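Asks: have a look at this prediction, sequence included:
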Amino acid sequence: MRKKVKFSRYATLAVIANLLLITNLLSAQTVIEPVIAGDFADPSIVRANNQYYAVGTSSEWAPHFPIYSSKDLLNWKQIGYVFEQAPAWTSGSFWAPEYDYHNQTYFIYYTARRKKDNVSCIGVATSKYPDRGFVDQGIIIDYGKEAIDAFVYLDGTTRYITFKAYGLDQRPIEILAYKLAQNGLKVEGEPFSLLKDDANIGLEGQSILKKDGYYYIFYSAGNCCGAQCDYNVRVARSTSFAGPYQLYAANPLLMENEYWKCSGHGTFVKSADGKDYYLYHAYNKKTNVFSGRQGMLARLSWPQKGGWPVLKEQLGPKLNQDLKITFTKPKIDKRWQWDFRNSSPTINQKNGQLHLTGSTNNNNLTGIALTVRPVSAIFEATTTVTNTNNALKGLVYYGDLGAAIGIGIAGNEVVYWKVENKTRTVLSKIKITTTVPVELKMKAADDLSLMVFYREVNGTWKNVPVKEKITLNFLPQWDRSPRIGLHFSGSDNQEADFSFFELKY
């Protein structure tokens, strides 16, 4: 017989308080964090050399297709890019790279627009390593008005390459498949259909697994990108690779939750302990298009043999994402990217300074933006300009050629400027007495407003006043987030010199 214990009122309140504390802690721990923060859409993953490698979309930013590595699927570090220079046949839209490995060779099948007609095709690059040394081998699939989102599947001894077709042809989208040649560099025979979008809900970003006698196509449906997206992950299965495929009645497998929306376009990897994980992308509901489609992780499970799969979001690590880039080494930081279509930056580092110059297109009203991927819409960016000339040198928040905003110094003036709808406006100018060094700051708030500041030697921070509130909702592009970084606008014989770049969230 249990002895009845009588609690005092204060003891009871203490127990309740502790329960509430534990509940709050558990609730806080269920916040789903990304595993690769910032804009990293359409990820593909491979396990090699006792670690994992992931590659993702770069859209219009160079270098092209960032590569990350991890030892545990949770903590990732950027280690390079597939291409430092755009392949000769391409003009832009570097989307959806996909890893494959066979014949002791790593393949990356990728989407890009063809320079001669702006049609999206699928190219392929090869290397003996998963993280470097990729050499472009040209176009492998040129199909109609659009061929995107390659995925390679090995069925027995036969490799197939699958892709999305007809997105621009006024007919239902289909996932098509070709047989791949043994060398992986060309297709054989005629394509055949695996799955058709008869419901007109969208169909792309496919990844294929086989389990208990069924072939499963995991795919994304809905609108992939932008603030109004409704992407989600679905599945269909068949007893034959060629189909027909039965749609899962309980679709979707991944959808909007409290923290994230528009989940989609991922691929699978088997971990060292034999578990299957799905690396995919999603928008953070708070920072949305300003932080882009971030890298997320889900665990794949099969509750019943012969039954349908389940995808469960995993908790990424809670990391301090602040960064400070200094310029003490000759090699530039791998996180820098730029709009390669509209500028050709020249970047040198020596004596603790980054020297930025280069050329731009004739219609470029913005200049050169050397940027990093933000992980939030709320930030403070700071730099110090260390040289004097009439070129504009400073900080920029860059969406595209026709959408950018920044603060810089030109001569003895601090200039707050904006390019919107391909029109350049000077928002404010302030004359200063000390030319260099001058420290500059951009501060973005959660209401998407921006304030800018400057500080002279041994001075205090001073706000640059404007007539009306400046908001940033004009910056994001439909398929990519804006970037934050260093800025130069001047002639070829001028340059901008900086002593550091710091970004705090």
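Replies: That came in fine, so what should we check first?

Asks: please make it C-alpha for all contacts and neighbour counts, starting now.
Replies: Noted.

Asks: ok, the closest residue to residue 255 other than its chain neighbours to residue 416 distance?
Replies: In space, not counting the residues next to it along the chain, residue 255 is nearest to residue 232; the distance is 5.0 Å by C-alpha to C-alpha, 6 or more residues apart in numbering. When C-alpha to C-alpha, to the nearest Å is the yardstick, residue 232 and residue 416 sit 40 Å from each other.

Asks: with residue 487 instead?
Replies: 12 Å.

Asks: need the residues touching each of these two.
Replies: Residues touching both residue 487 and residue 416 by C-alpha atoms under 8 Å, 6 or more residues apart in numbering: 406, 408.

Asks: for this structure, what spans make up the helices?
Replies: Shown for the chain, the helices assigned by DSSP state H span residues 9-29.

Asks: what about the closest residue to residue 163 other than its chain neighbours, how many residues nearby?
Replies: Leaving aside its sequence neighbours, residue 163 sits nearest to residue 150 (C-alpha to C-alpha, 6+ apart; 4.6 Å). Residue neighbour count, defined by other C-alpha atoms under 10 Å, stands at 30 for residue 150.

Asks: next up, the contacts around residue 150.
Replies: Contacts were defined as C-alpha under 8 Å, 6+ apart; by that measure residue 150 touches 96, 97, 98, 109, 110, 111, 122, 161, 162, 163, 164, 205.

Asks: got a list of what the first one touches?
Replies: Applying C-alpha under 8 Å, 6+ apart, we find residue 96 in contact with 41, 42, 43, 44, 56, 57, 110, 111, 148, 149, 150.

Asks: another one to put next to it:
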Amino acid sequence: MHYHNPVISGFHPDPSVCRVGEDYYLVTSSFEYFPGVPLFHSKDLVHWEQIGHVLTREGQLDLSRAGSSGGIYAPTIRYRNGLFYMTTTNVSGGGNFYVYADDPRGEWSDPIFVDQPGIDPDLFFDEDGSVYYTTSHDAKGQGAYQSRIDIRTGKRLSEVSLLWRGTGGQYPEAPHLYRIGEWYYLMLSEGGTEYGHMVTVARSARPDGPFVACPHNPILTHRSRLKPIHATGHADLVQGPDGSWWAVFLGIRPAGYPARHHLGRETFLAPVTWTEEGWPIIGDDGTIGETMPAGNLPLRPKTEGATREGFDRATLAPCWNFLRSPDPRNWSLTAKPGCLTLFGSEATLNDTGVAAFVGRRQQHFSFRASARLTFAPERDGEEAGLVVYMNERFHYEIAVARHAGARKLLFRRRLGTLWKVENEMPWSTDSIVLSVHADTSLYRFGFAENEDRAPVRFGQGECSMLATEVAGGFTGVFIAMYATGSGKRSVTPAYFDWLGYEAETRP
């Protein structure tokens, strides 16, 4: 049997995984999006269900000042003595911290901060009860740095010391420390989270070193290879109940020519084998494919179907995110039952302020998304619609707006310093169905008076212009509902009855 990569598609980078019994739990980074740190569960490492987020309260996570690709960087999840621990970095305020929970599906604790610089923190629980906290990019230089901490308080019990600088690649980061057999293994990613990305490993008889590099490093890389998957790195190891070893890691899938990727960095899976000398090898001698042998994984069937959110529940489903910390004045599920109501804030899609924005990740190259909007803007500058969003400088939107005293339907593109309405027409009715249809090269935007009618084509934008190679940053494309008052709070609510998302291809 075989499985298909990525195992979690769309913007889900920097995966970390742990196993408790026959259950696997995985987290990824979330940057400026709230709630923070998506949390997944699986029985087979291949089919993952998002069961929530780790950081769900503003007391845990303040993103109000987070810029594009700021906020929450790479997390690590571990389990010890009945508790789950997740540690991460808020680069936009607070630094390194961890939270814990006895039930990962429930509420997690308030943050416990650790006075240690760097990013990509790792927690390692040794057999003697010692807890080691390892980060990368200390102020003293690049490499993996470590201290012992009191897990109850987060206070350091030792000075921060250098463990290993890696093999010479730039940006050694994503440290993970393991005890496997008689050795302590320290795994890093080097080369930067781009096309030169790679995973390296070293080992020591002690958790604090000295560490000796693996003679066949890197143990995972796709640099300079003709593969559909690139930038593989930022890996974490987990052992299955049957004793098999596996790695989860990020990668990208560029499309077109020149090759560019817009879905973001995604989560991949590969088997891990061990040499006679006790060194790990990820995948096929350090490379992986879109289709991989499943080994003894107890694969469970999963179907990819259309999803439609009717906003008739008390809370939003786990797939939905806010852009930065949500302002309760900007949204409601109760103002009009059965609808998501957005109240436009002063912030626009071109700002780094707290916008009225609720979106989900694009997880497939080819998909159809549509939403019914009821909106009768009363004041100039009021606007609501559907946006394909990479960051504040790169996005496409179709919207109903009021400009110069007239209500209009518009399609607009923001590409760097270019911000232009590409198409517009008068629009008088209060209700409209907005849509976007994507393939690997284009987003095609349309509208209809109701969902029974085929959409009328109204504008299009190139997928490649929202790619990381153009737009920069560490995130991926979102499909979102939004509203704005364009510098003033809107007086007119925007009602979204539903949003549907249907994949047309495998992830």
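Replies: Looks like it came in fine. The structure displayed is predicted, hence computed values, not measured ones.

Asks: so what number do they get for TM-score?
Replies: For this chain pair, the superposition-based TM-score is 0.82 by TM-score structural alignment, normalised by the length of the first structure; 459 aligned residues with a C-alpha RMSD of 2.9 Å.

Asks: which of the contacts of residue 150 of the first structure are conserved in the second structure?
Replies: Using both residues aligned by TM-score structural alignment, their matches' C-alpha atoms under 8 Å as the contact test, the members of those still in contact in the second structure are 96, 97, 98, 109, 110, 111, 122, 161, 162, 163, 164, 205.

Asks: make CSV from the residues you listed and add distance to residue 289 of the first structure to it.
Replies: Shown next, in CSV, are those (distance: C-alpha to C-alpha, whole Å):
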residue, distance to residue 289 of the first structure
96, 18
97, 21
98, 24
109, 26
110, 23
111, 22
122, 26
161, 31
162, 29
163, 26
164, 24
205, 20
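
Asks: tell me the most packed of the residues you listed, by neighbour count.
Replies: Among these, the one with the most neighbours (other C-alpha under 10 Å) is residue 97, at 32 neighbours.

Asks: how near is the aligned residue in the second structure for the residue nearest to residue 255 of the first structure to residue 251 of the second structure?
Replies: In the second structure, residue 232 of the first structure lines up with residue 198, judged by TM-score structural alignment. Between residue 198 of the second structure and residue 251 of the second structure the computed distance is 10 Å (C-alpha to C-alpha).

Asks: and the aligned residue in the second structure for residue 272 of the first structure, how far is that from residue 7 of the second structure?
Replies: When the second structure is aligned by TM-score structural alignment, residue 272 of the first structure is paired with residue 241. The span separating residue 241 of the second structure from residue 7 of the second structure equals 20 Å under the rule C-alpha to C-alpha.

Asks: before we move on, what about residue 390 of the second structure?
Replies: Residue 390 of the second structure sits 22 Å away from residue 7 of the second structure, taking C-alpha to C-alpha as the criterion.

Asks: who's more crowded, the two?
Replies: Neighbours were tallied for residue 390 of the second structure and for residue 7 using other C-alpha under 10 Å; the higher tally belongs to residue 390 (26 against 18).

Asks: counterpart of that one in the first structure?
Replies: Under the alignment defined by TM-score structural alignment, residue 390 of the second structure corresponds to residue 399 in the first structure.

Asks: now its match, nearest residue through space, not along the chain?
Replies: Once its chain neighbours are removed from consideration, residue 399 of the first structure has its nearest residue in residue 482; the separation is 4.2 Å (C-alpha to C-alpha, 6+ apart).

Asks: residues touching the one you found, list them.
Replies: The contact partners of residue 482 of the first structure, taken as C-alpha under 8 Å, 6+ apart, are 290, 291, 373, 374, 397, 398, 399, 400, 475, 476.

Asks: can you do 6 Å?
Replies: The neighbourhood of residue 482 of the first structure, defined by C-alpha atoms under 6 Å, 6 or more residues apart in numbering, consists of 398, 399, 476.

Asks: if we can go back for a sec, burial count for the residue nearest to residue 255 of the first structure?
Replies: A total of 24 residues lie near residue 232 of the first structure under the criterion other C-alpha under 10 Å.

Asks: you'd agree it is up against residue 264?
Replies: Yes - the pair residue 232 of the first structure / residue 264 is scored as a contact, 5.4 Å apart, by C-alpha atoms under 6 Å.

Asks: mind listing the shared neighbours of those two?
Replies: Jointly contacting residue 232 of the first structure and residue 264 under the rule C-alpha under 6 Å, 6+ apart are residue 220.

Asks: still on that earlier bit, what about the aligned residue in the second structure for the residue nearest to residue 163 of the first structure, distance to residue 319 of the second structure?
Replies: For residue 150 of the first structure, the equivalent position in the second structure is taken to be residue 121, counting by TM-score structural alignment. Remark: distance between residue 121 of the second structure and residue 319 of the second structure (C-alpha to C-alpha) = 25 Å.

Asks: strands along the stretch 201-350 of the first structure, start to end?
Replies: Listed from the start of the chain, the stretch 201-350 of the first structure has strands (DSSP state E, counting those that start in this stretch) covering 204-211, 214-221, 232-238, 246-247, 260-270, 276-284, 293-301, 310-313, 323-326, 338-339, 343-350.

Asks: so which of these is nearest residue 190 of the first structure?
Replies: Closest approach to residue 190 of the first structure among the strands of the stretch 201-350 of the first structure (C-alpha to C-alpha): strand 204-211, 19.7 Å.

Asks: so which bits of the biggest strand by length in the first structure are buried?
Replies: Ordering each strand of the first structure by length in residues (DSSP state E) puts strand 90-102 first. Buried residues in strand 90-102 of the first structure, defined by neighbour count with 16 or more other C-alpha atoms under 10 Å: 90, 91, 92, 93, 94, 95, 96, 97, 98, 99, 100, 101.

Asks: how about the contacts made by residue 210 of the first structure?
Replies: By C-alpha under 6 Å, 6+ apart, the residues touching residue 210 of the first structure are residue 216.

Asks: any idea how far it lies from residue 235 of the first structure?
Replies: From residue 210 of the first structure across to residue 235 of the first structure, the span is 12 Å (C-alpha to C-alpha).

Asks: over to residue 184 of the first structure?
Replies: 27 Å.

Asks: same deal with residue 362 of the first structure?
Replies: When C-alpha to C-alpha is the yardstick, residue 362 of the first structure and residue 235 of the first structure sit 48 Å from each other.

Asks: more neighbours, these two?
Replies: For residue 362 of the first structure versus residue 235, neighbours defined as other C-alpha under 10 Å are more numerous around residue 235 (25 against 8).

Asks: list the contacts for the closest residue to that one other than its chain neighbours?
Replies: The shortest distance from residue 235 of the first structure to any non-neighbouring residue, by C-alpha to C-alpha, 6+ apart, is to residue 218 (4.4 Å). Remark: with contacts taken as C-alpha under 6 Å, 6+ apart, residue 218 of the first structure is in contact with 206, 207, 234, 235.
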